[in-house]
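Chemist: Sharing a model prediction with you, sequence too.
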Amino acid sequence: YVNRTGEYLDSAWSYEVGTIGLQPPPTDEWYPTGGDSRYDVYLVASLGNAFGLTQPDSFQAGNPQSYTSWIELRTEYIGFGYPDQYDPLKVTVAHEFFHTIHLGYDAYEPFLPDMSDYNVWWLEATAVWMEDVVFDEVDDYINYLPYFFRYPWLSLTAHDPTWQDWVRVYHMYASCVWPIYLSERFGTGGVNTAIIKEIWEGCAEVMYDNIIPATHEVLGEYYSDLNSSFGEFSIWNYFSGSLNESGYYSEGSYFPDLNDTMMVYDSYPVSVTSPSQPPEYLGANYVKFVPFDSTGGLRANFGGAYIPWKVNMIGYAVEGQGGNHRVREMNLDAFWEGTQTFNNWTKYREIIMIPAVVDTTFHSGTYNYSFAAAFDTSLTGADPIQIVRSRTLSDGNVNEAYLDTLIAVDGLLPHTWTIETGSLPSGLDLSSSSGIIQGIPTDSGHYSIRVEVTDNSTPAYTDTATFRIFISQLPTQDWVGQSFPNPFVIGGTSENTCFPFDLTDDGSVLIRIHTVAGEFIREIFVEGLPAESYRSRNRLVQIGACWDGTNDRGEPVASGVYLYYIKAAGVTKLKKLALIR
C-alpha cells in the first residue's frame, strides 16, 4: 500500500508537472524543520470523512502568496463502497497534488482582499478535473455531477463557507464540468490541459480572488470570452446523458441529463413573468417547448433584468433528421430583451430556451426574467443560415496537403464564407464559395479563426463561429523516448503505457518487451506510419503503440521492472519501465 501510494504520487508529479508543465509545489528545504527538497506526504489513521487533505505551511520569502504545504492521505480506503481501494487512492493523490500546485501559484486565490469571505470552488473544480486527466480509468468525478445537473440555476461559483449546505458544498466539486468543457472545447486533437494551466498562471498574477478576470483574459487568446463561453457551456450541458453526441463532452453519455430540471410546455401561448427558480450569476435555466403536429413554427420572447444575459435556443431534430439540430443565440437589445423564431417546428422533437446570467463581474442573488412562446402559422419558410458547430477541424502537418470543410445549413444558396478574426496557418486558404480549407501549411502551431457565413437572402442572414486547427511540425530527426506513464499502474482494462517516437520518413515502429532475465513478454509492431511526431497519448493509443501489461497470450504479467527494445526508423534504444498491480 505504501509503495503504491508512492508510485501514484510519482505518476501525478510526472503528469501534472512533467507533461502539463505546471510549476512544481514549492520546496520546504529552506527553513530549519523543512527537511530535504522532497515533498512531504503523511499517511494518517483517521481523516474523518475526508479522503485527503493538503495543508498550507509557510509562505516563501519574496513571494508571500506562494505557500509550501504537505499532504495527508488515509492509511486505507476500505469501507467507502469502492470495489478496489486503490481507485479512491489514485484520484485522491491526483486531486491533492494539484492542490499543492494551487498553493504554490496563489494560496490566497480563494479569498477576497479584505479576507471577509473565501470560496474554494475553482480549486476543487480543477482538482476533480485533474483526477480524470491523470487517472482517466477511474471516472470517480461522475459521482459528483448530479449536484451540478440537478441544480443548473446555481452559480458556477456556488459554495458554502460554513460547509453546512451540502448541495452547495458538493456543487463545488461537480463544477469540474466547467474545466472539462474548457479543456475539450478549446483543445485540438483531444483534451487541452494548457488552458487550465494558463488560467492558473493568470490567477497568480493578482493576489487574492482573480479567477473570473483570469478566465476571461485567457479565453480572449482563444477568440472567445467568459460570457460567450458560459453561454456555449450551457448548451453543452443540454447534450448530456442520453442526448450526448459527437462534438460535445467526450464522456457525456455517462453524465446526468437535465430533464428533471426543465420547465416544460406543450400548449400555447405561454407567458411566464416569474420562473420558480431563476438563475444565479453564471447559472442557467432550461425551458422546453414541445411542438404539436401542425404546420407553422415557434416564436419565443425573452425579457431580462438589470444584468447581462446570454439566451441560446436549441431545436433538437426529430429522429431521421441525422442529428441536424439547430443551435441559435437570441439577439438581445440594450434592455436584455429579444425574440427568436423556429420555422417548420414539426422537424424538431423539442425546442429549448436556455437563459443564463453572465458577466465578468461577480453578482450575488438570483435574477428574475420573463418569457413567452406562441405557435405561429406563418413560420414556414427557410430557416436562417447556421454554421454546424458540433464538428472540429482536423489536425495537420507542416508541408503536407491539408483539406477540410466548414459546413452551414439552411439559408438561401449560395453561401459566402469569410474569416472575421484570426488567421489560418500560412499556406492554407478558405474558399469563400464552398467553405473548403485547403493547401499545404508551412508553419506549425495552434490557430484560431472566427468565421462568418452569409446567405443570399434579402436582407442577408449571417452566422459566426470559432474553429481551431493544430498543425504539427514534422520532426527533423528520428527519436524514441521513455514510455509514459512510468511506472504505470494496472487497476482497470483501459490502463496502458505508451511509447513515444518521431519518424522523419514514412516507416514503422517495433517494440519488444522482456523481463530483466531476458524472458520474452510481448511484441508490438506498427507499420505504414506517415512521417510524424508520435508523442501524444491519444495518437499513440490510436496507432496501437501502447502496452496494457499482458503477454503475447493476453495473460496479465506480474508487477516488476521490464526491459523494452524500441526501434523507430534508424534509432534503436533499450529502456526500462515499471509495472505495478
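Modeler: That came in fine, so what should we check first? Note that the structure is a prediction, hence the values are computed from the model and not measured.

Chemist: can we go C-alpha only for contacts and neighbour counts from here?
Modeler: Noted.

Chemist: I figured residue 299 was touching residue 371, is that so?
Modeler: No. The pair residue 299 / residue 371 is not scored as a contact, 10.8 Å apart, by Cα atoms under 8 Å.

Chemist: neighbour-wise, which of these two wins?
Modeler: residue 371 (21 against 17; other Cα atoms under 10 Å).

Chemist: Pull the contacting residues for the residue most central in space within the chain.
Modeler: Residue closest to the mean C-alpha point of the chain, counted by Cα atoms, centre = their mean, is residue 180 at 2.6 Å. The neighbours of residue 180, taking Cα atoms under 8 Å, 6 or more residues apart in numbering as the test, are 129, 249.

Chemist: just to confirm, which helix or strand has it in it?
Modeler: Assigned by DSSP states H and E, residue 180 falls within helix 177-185.

Chemist: which helices and strands sit right next to the lengthiest helix in the chain?
Modeler: Using DSSP state H, we find that the single longest helix of the chain is helix 86-106. For helix 86-106, the contact count by 3 or more Cα pairs under 8 Å, 6 or more residues apart in numbering; DSSP states H and E identifies helix 2-13, strand 52-60, strand 63-74, helix 121-134, helix 193-204 as packing neighbours.

Chemist: closest one to residue 104 among the ones you listed?
Modeler: For the helices and strands packed on helix 86-106, proximity to residue 104 was assessed by Cα to Cα; strand 63-74 is nearest, at 4.4 Å.

Chemist: Would you indicate which residues of the closest one are buried?
Modeler: 65, 66, 67, 68, 69, 70, 71, 72, 73, 74 (16 or more other Cα atoms under 10 Å).

Chemist: contact partners of it?
Modeler: Against strand 63-74 from outside (Cα under 8 Å, 6+ apart): 25-28, 39-47, 51-60, 92-93, 96-97, 100, 103-108, 207.

Chemist: Distance from it to the middle of the chain?
Modeler: 26 Å (Cα atoms, centre = their mean, to the nearest Å).

Chemist: circling back to that earlier point, nearest to residue 211 among the buried residues of strand 63-74?
Modeler: Distance to residue 211 across the buried residues of strand 63-74 (Cα to Cα) is lowest for residue 65, with 14.9 Å.

Chemist: Presented hereafter is structure B, for comparison with structure A:
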Amino acid sequence: MRLLTFVIIASICFAHAYNGTCGTWNILKNRTKHKQKVYSLSNYNSERCSYEQYYDSVYTIKTPHIQVFYVLSGPHTTTKAFAETTAESMEAAWEFYVGKLQMRAPKGPSTTHHFQQEVKDGLYPIEIIDIEQVRDPYGEYSCASCYGLTIQQEENTATQIFMENDFYYGSSHGTNSEKIIADGDTCYYAKSTIPLLNKTHNYSYTDEWAKGIRLTSFHEFYHAVQLQYLNTVSSNNIFWFEASATGYEEVTNPEVDDYFSYLPSFFNDMGVPLSQINQINNHKIYGVSTFFLYLYNKVSKNIDKSIWENFSRNPDKPFETQLESSLQKIKLNADSIFHDYSVDLSFSGERSQFIPKKDWITSDQELWPSANVLSEDSITPEIESLAFKFYRSPNNYTEPNFTDYLGKASIISFSKGEATVHTIKSTKSLDSLVSILSTSDSTIWVFSRFGVSENIPITSKDASPHAFPVPWKQGPLCFAPLPRDKKFFEIRNRRGDLITQQKYDGTSFCMQEDQVKSMMAPGIYRFRVGNKGKTTSFMVIY
C-alpha cells in the first residue's frame, strides 16, 4: 500500500504543561513508525462514517494571498469571526515575511488536505479544524494540545497550514462524545473540552482566541516560508526550525510572551548544546528562541533569512556553519557573538537590573526567570559546541582549571548595584583582576563554546608568589600566584615578628584596605607562603 504523500513538519504545542508528548519531535517520530490505516487518533467511533460525513458546507474567506476554509458544524466547527481573524492574521504574516523581509513565498496545493476543497490559483490555503481529528488515515499527524500544524508534500515544495478551530484539546482522550446525522448514518466524534492556556499572563486562548490566532499564524506561516528553503527538516536544523519561528512570535506579538513558559526548562538544560533535543527535553527547543531574539535585536534583522539561504545552498551542513557564514558576511565572529549572547543571557530575570536596559536581549528580560548558576568549590569547565554554563565563584574569586578547556570565558563582578563584564583573554589577565574581584559583592563565571573554538592561553605559573600593588597605598593588598598545595601565608615585619597568618583557597588572596591599616603601619614587610622558606619584601605607604 502506498503511503500518503504528506510529511508532517511542525506544530506549536504545550507538551511540557500537560502529561502528553507532541509537537515536531513527536510527529517526526511518527514518520518512522509502521503506518496502519486507522482514523485520526481513533476519535471517529463510527467506522462506517467517512471523513466527509463529519462536515457538510465548507465556507471560504479570501484575502490577496490567503484562502481560509472552515465549517460551522461537527467536530471542526468554528465561527465566522474566528475564520475572519485567521484570514487577517495569515495575510499579515504574509506581508511581514514575504513583503517586508523579502523571504520566499510559500506555495500551496491545488486541493486542501482535510476538506478536499479546490484552492483558488495563487492563494495559500489554511484549514481551520480540530487538529486532533485531522484526516490522518496513516497515523502520521498525531498532535494533541496543538495550536497549529504545517505539512509539506513529499513530491514538491507545496505546504499547507491547519489552524486549531477553538483552542480546546482533549478529543484524543475520548471522554466526551457528540453525534451528527449524515446520509442517514449516526456518526459519533470525540469532543475537545480542555482549554489551551497562556501561563505567562494566566488566560485561556479559548477566551483570548484572537491572540492565539495571531500567535499561531506568525509561527506556522514562518514554517511554511522556511520549507521553501529546505527539502526536509533534519537533525541539523530541527532545533533552529522551531526556535526561530518561536522567536518571531515574540517579535510580532510582544504582548503575548508565550515563550516565557519554556524558559525554566531551557535554563535547567544548561551545559547541553542548544541543538541537542530528545523526548525528555524537547520543549526546551522553544526556549532557544532567546538566541534568535539576540541575533534579531542585536546583530541584524535579516540574519535569519541569511541562515535559511545558507541551508538552502548547503542543507547537510550543521547550524554552526550556516550561522558562521552569515556572520562572516558582516565581518562578525560567531564564537564571540555566541559568547556575548551567553553573557547577556546570564542577566535574565532579577539580574537584569545590574545592566542598562539597552543591553537587554529583549525589553521584557526582567520578567524572565533567572538563569541557573552552579555553585562548586572548584571550577573545571567542559562544554560542547552551542552550549554555555554559569558558575558562582566561591569567595568571589577562584581561578578555573583551563587546562583542557575549549571555548570562551568571562567573569562578571557585581558591586554597588552594577555589573562589570571582564573577558578572559588568557590566564595572565586574571592576575590584574584579583583586586577588583576580591572587593566585589559577588561574581559569576560565564563559559561558552561555538564550533571548534580555541583554548584560553595559559601563562606560566612559575613566577614566585608576590604582593601587589607595590608599594601599597590604598585599596586591596593582594598576593599571587599562591601554590595550591599550601593552605596559608604569613606576613612578618623587618625584625621577623609575625604580623598575621592568612588562610587561602585557590591561587590568590586579597586583604581589604581597613584590614591592612589595622595590622601594618607604614614600612617594609616580608611575605612568604607557609612558615618556612625565603621571604619577599613589600612596602606599605599611607
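Modeler: Yep, that arrived. Note that this is a predicted model, so its numbers are computed, not measured.

Chemist: Mind checking the TM-score on these two?
Modeler: Superposed pair, TM-score by TM-score structural alignment, normalised by the length of the second structure: 0.55. Supporting alignment: 327 aligned residues with a Cα RMSD of 3.2 Å.

Chemist: circling back: quick one: what's aligned to the residue nearest to the centre of the first structure in the second structure?
Modeler: Superposed on the second structure with TM-score structural alignment, residue 180 of the first structure falls opposite residue 293.

Chemist: swap in residue 95 of the first structure?
Modeler: By TM-score structural alignment, residue 95 of the first structure lines up with residue 219.

Chemist: excluding its backbone neighbours, what's nearest that match?
Modeler: Once flanking residues are discounted, residue 219 of the second structure sits nearest to residue 245: 5.0 Å by Cα to Cα, 6 or more residues apart in numbering.

Chemist: which residues does residue 371 of the second structure contact?
Modeler: Taking Cα under 8 Å, 6+ apart, we find residue 371 of the second structure in contact with 267, 345, 346, 347, 348, 349.

Chemist: ok, the aligned residue in the first structure for residue 390 of the second structure - how many residues close by?
Modeler: Residue 390 of the second structure maps onto residue 286 in the first structure, with residues paired by TM-score structural alignment. A count of nearby residues for residue 286 of the first structure, using other Cα under 10 Å, gives 22.

Chemist: Kindly report the same for residue 468 of the first structure.
Modeler: When counting by other Cα under 10 Å, one arrives at 21 neighbours for residue 468 of the first structure.

Chemist: same thing with the one 3 residues further on?
Modeler: One way to gauge burial is a neighbour count; for residue 471 of the first structure, by other Cα under 10 Å, it gives 22.

Chemist: Give the equivalent position in the second structure for it.
Modeler: For residue 471 of the first structure, there is no aligned position in the second structure, judged by TM-score structural alignment.

Chemist: which SS state does residue 471 of the first structure fall under?
Modeler: strand (DSSP: H, G, I helix; E, B strand; the rest coil).

Chemist: what do you get for residue 222 of the first structure?
Modeler: Reduced to three states by three-state DSSP, residue 222 of the first structure is coil.

Chemist: pretty sure it contacts residue 186?
Modeler: Yes. Counting by Cα under 8 Å, residue 186 is a contact partner of residue 222 of the first structure at 7.2 Å.

Chemist: re the thing from before, just the closest of the buried residues of strand 63-74 of the first structure to residue 21 of the first structure, please.
Modeler: residue 66 (17.5 Å).

Chemist: measure the closest residue to that closest one other than its chain neighbours to residue 58 of the first structure for me?
Modeler: Closest residue in space to residue 66 of the first structure, ignoring its immediate chain neighbours: residue 104 at 4.4 Å, by Cα to Cα, 6+ apart. Using Cα to Cα, to the nearest Å, residue 104 of the first structure is found at 10 Å from residue 58 of the first structure.

Chemist: ok, now which ones touch the equivalent of residue 196 of the first structure over in the second structure?
Modeler: In the second structure, the residue matched to residue 196 of the first structure (TM-score structural alignment) is residue 304. By Cα under 8 Å, 6+ apart, the residues touching residue 304 of the second structure are 244, 292, 296.

Chemist: Mind putting these into CSV with neighbour count?
Modeler: CSV is the format used below for the contacts of residue 304 of the second structure (neighbours: other Cα atoms under 10 Å):
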residue, neighbour count
244, 24
292, 23
296, 20
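
Chemist: For those residues, give me JSON lines that also has distance to residue 515 of the second structure.
Modeler: Formatted as JSON lines, the contacts of residue 304 of the second structure follow (distance: Cα to Cα, whole Å):
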{"residue": "244", "distance to residue 515 of the second structure": "53"}
{"residue": "292", "distance to residue 515 of the second structure": "48"}
{"residue": "296", "distance to residue 515 of the second structure": "49"}
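
Chemist: which of those lies closest to residue 102 of the second structure?
Modeler: Closest approach between the contacts of residue 304 of the second structure and residue 102 of the second structure, by Cα to Cα: residue 296, at 15.5 Å.

Chemist: rewinding a little: quick one: the match of residue 390 of the second structure and residue 257 touch, right?
Modeler: No. Between residue 286 of the first structure and residue 257 there is no contact under Cα under 8 Å: 11.5 Å.

Chemist: Tell me which of residue 104 and residue 58 of the first structure has more neighbours.
Modeler: More neighbours surround residue 104 than the other of residue 104 of the first structure and residue 58, with 24 against 15 (other Cα under 10 Å).

Chemist: Show the contacting residues for the more buried one.
Modeler: With contacts defined as Cα under 8 Å, 6+ apart, residue 104 of the first structure is in contact with 23, 24, 25, 26, 65, 66, 67, 68.

Chemist: one more time with 7 Å, if that's ok
Modeler: 25, 26, 66, 67, 68 (Cα atoms under 7 Å, 6 or more residues apart in numbering).
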